[in-house]
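Engineer: Sequence first, then the predicted structure, then my questions.
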Amino acid sequence: MSGYRCTAVTEAQAGVQVLAESIALPLYAIEWASDEVLQCLIEDIPHDHHAAFLRTGARQDSDVFLRWTDGSSEQDLADLTCCLAYPDPMGSACTIYAGHPGKCEWAYIDPPYVAATARADQILKELGMPQAPGRQSGR
C-alpha cells in the first residue's frame, strides 16, 4: 500500500447498497468497485471524513462515492464529478468533500500524464472509439 493513501476502510451497509443500485443508469455500462471492503481514496493527512469509489454515476462525468466519518456508523452517497474530469486533476482540492484540504489518491500515485491518459481512454470508451494502440486503460 502506498504511504500517500488513507488506510481507513469500510463495507457498504445493506441500505446504502440498495440506494446505490437505485441511482439512474448512465449512458454506458455501470462499473462497480471490485472489492467488498472499500478503502478511502483521500490523501493520508489527518481527516475524519472518508470516501471510496462505489460505482459509476448517473452522468458520463460522475462517479458515486461512499462517504463515512470516523466514529459514526452513518454512510452516505455522493454522485459527483471527480477531480480526474477537471482540467487539472493534480489540483490542490478534493472534489469529493467541498473544502476538504486533501487530494485524491491518484494525485500522488499516478504521474500527471498517466491520469490524463486514463481520462482520455475513458472518453474514447464512452464514445465507442478504440484507444490508442499500445496503451492500457487505467482508472
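Structural biologist: Perfect, thanks for sending it. In this text the structure is predicted, and so the values were computed from the model without any measurement. Numbers count the residues shown, from 1 in each chain.

Engineer: contacts and neighbour counts: CA atoms only from here.
Structural biologist: Will do.

Engineer: Can you name the residues that contact the spatially most central residue of the chain?
Structural biologist: Among the residues of the chain, the one closest to the centroid is residue 53, at 4.0 Å (Cα atoms, centre = their mean). Going by Cα atoms under 8 Å, 6 or more residues apart in numbering, residue 53 touches 33, 38, 41, 63, 64, 65, 66.

Engineer: Helices of this protein, residue ranges please.
Structural biologist: For the chain, the helices defined by DSSP state H cover 14-22, 106-109, 112-126.

Engineer: Residue 3 is nearest to which of the ones you listed?
Structural biologist: Nearest to residue 3, of all the helices of the chain, is helix 106-109, at 9.6 Å by Cα to Cα.

Engineer: Which elements pack onto that closest one?
Structural biologist: Contacting helix 106-109 under the criterion 3 or more Cα pairs under 8 Å, 6 or more residues apart in numbering; DSSP states H and E is no other helix or strand.

Engineer: next up, a second structure to put side by side with the first:
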Amino acid sequence: MYRCIAQAVLSDEVRSAAAEISSPVARIEWASGVTLQCKLEDVPHDHHAAFLRTGASLEPCTDVYLCWFDGTATQWLEDIEVCLKRKGTSTDTGCTIFRDHPGRCDWAYIDPPRLAVEAQADQLERDVRALFQGGAPWSPNA
C-alpha cells in the first residue's frame, strides 16, 4: 500500500496562527516536532495534509491540519472533521481532508510489519504464561 512520504517544516507564522484558533477543550493536543508528515495515502498526490493540533469544534469533532502542495513553500491551515471521527456507518470511509482525495487517511492504514511483530509478542506472552501456569515443562530441545 502506498504511504505518502511528503514532509513539511512548520513555519513559525503558521504555528502562531494555529495557536490563535479557539478550542472547546482545555487541553489542546499538538503534533510533536516541527517537521510534519503527510497523512494522506493510497495513491501519489500533490496536495498534502498533516495533523497539527486538536480543532475548534466538538460537533463534529475537528482537527487542525497543516496543508501544502508539492513544489511550493505556501502552507495553510484547515480545521476539518477528519475521517477517523466521522459519524455514520463503518462503510463511510471517504476522506474529509479534501473532496477529491481518492484514498483514505493514515488512521485507516494497517501496518503489516507492526501487526506481525505484535502477533509474535502476543504468542510469546501466551507461551510464557502457559509455562508459568503449570504448562508443559520448558526444554531447550523442545
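Structural biologist: Everything's here; your move. This is a predicted model, so every value here is computed, not measured.

Engineer: Just the buried ones from the contacts of residue 53 of the first structure, in ChimeraX syntax?
Structural biologist: Restricted to buried positions by 16 or more other Cα atoms under 10 Å, the ChimeraX selection for those reads:
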select :38,41,63,64,65,66
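
Engineer: could the contacts of residue 53 of the first structure be laid out in TSV, adding distance to residue 49 of the first structure?
Structural biologist: Shown next, in TSV, are the contacts of residue 53 of the first structure (distance: Cα to Cα, whole Å):
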residue	distance to residue 49 of the first structure
33	19
38	14
41	11
63	18
64	16
65	12
66	11
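
Engineer: any idea how far the lengthiest strand in the second structure is from the chain center?
Structural biologist: The residue-count maximum for a strand in the second structure (DSSP state E) belongs to strand 47-58. Distance of strand 47-58 of the second structure from its chain centroid, counting by Cα atoms, centre = their mean, to the nearest Å, is 11 Å.

Engineer: Buried residues in it, which are they?
Structural biologist: Under the neighbour-count criterion of 16+ other Cα under 10 Å, strand 47-58 of the second structure has 48, 49, 50, 51, 52, 53, 54, 55, 56, 57 buried.

Engineer: which residue in the first structure lines up with the fourth one?
Structural biologist: I take that to be residue 51 of the second structure. Matched across to the first structure, residue 51 of the second structure falls on residue 53, judged by TM-score structural alignment.

Engineer: from the buried residues of strand 47-58 of the second structure, which single one is nearest residue 128 of the second structure?
Structural biologist: For those, the nearest to residue 128 of the second structure is residue 51 (39.2 Å; Cα to Cα).

Engineer: quick one: the closest one from residue 107 of the second structure, how far?
Structural biologist: Distance, residue 51 of the second structure to residue 107 of the second structure, using Cα to Cα, to the nearest Å: 11 Å.
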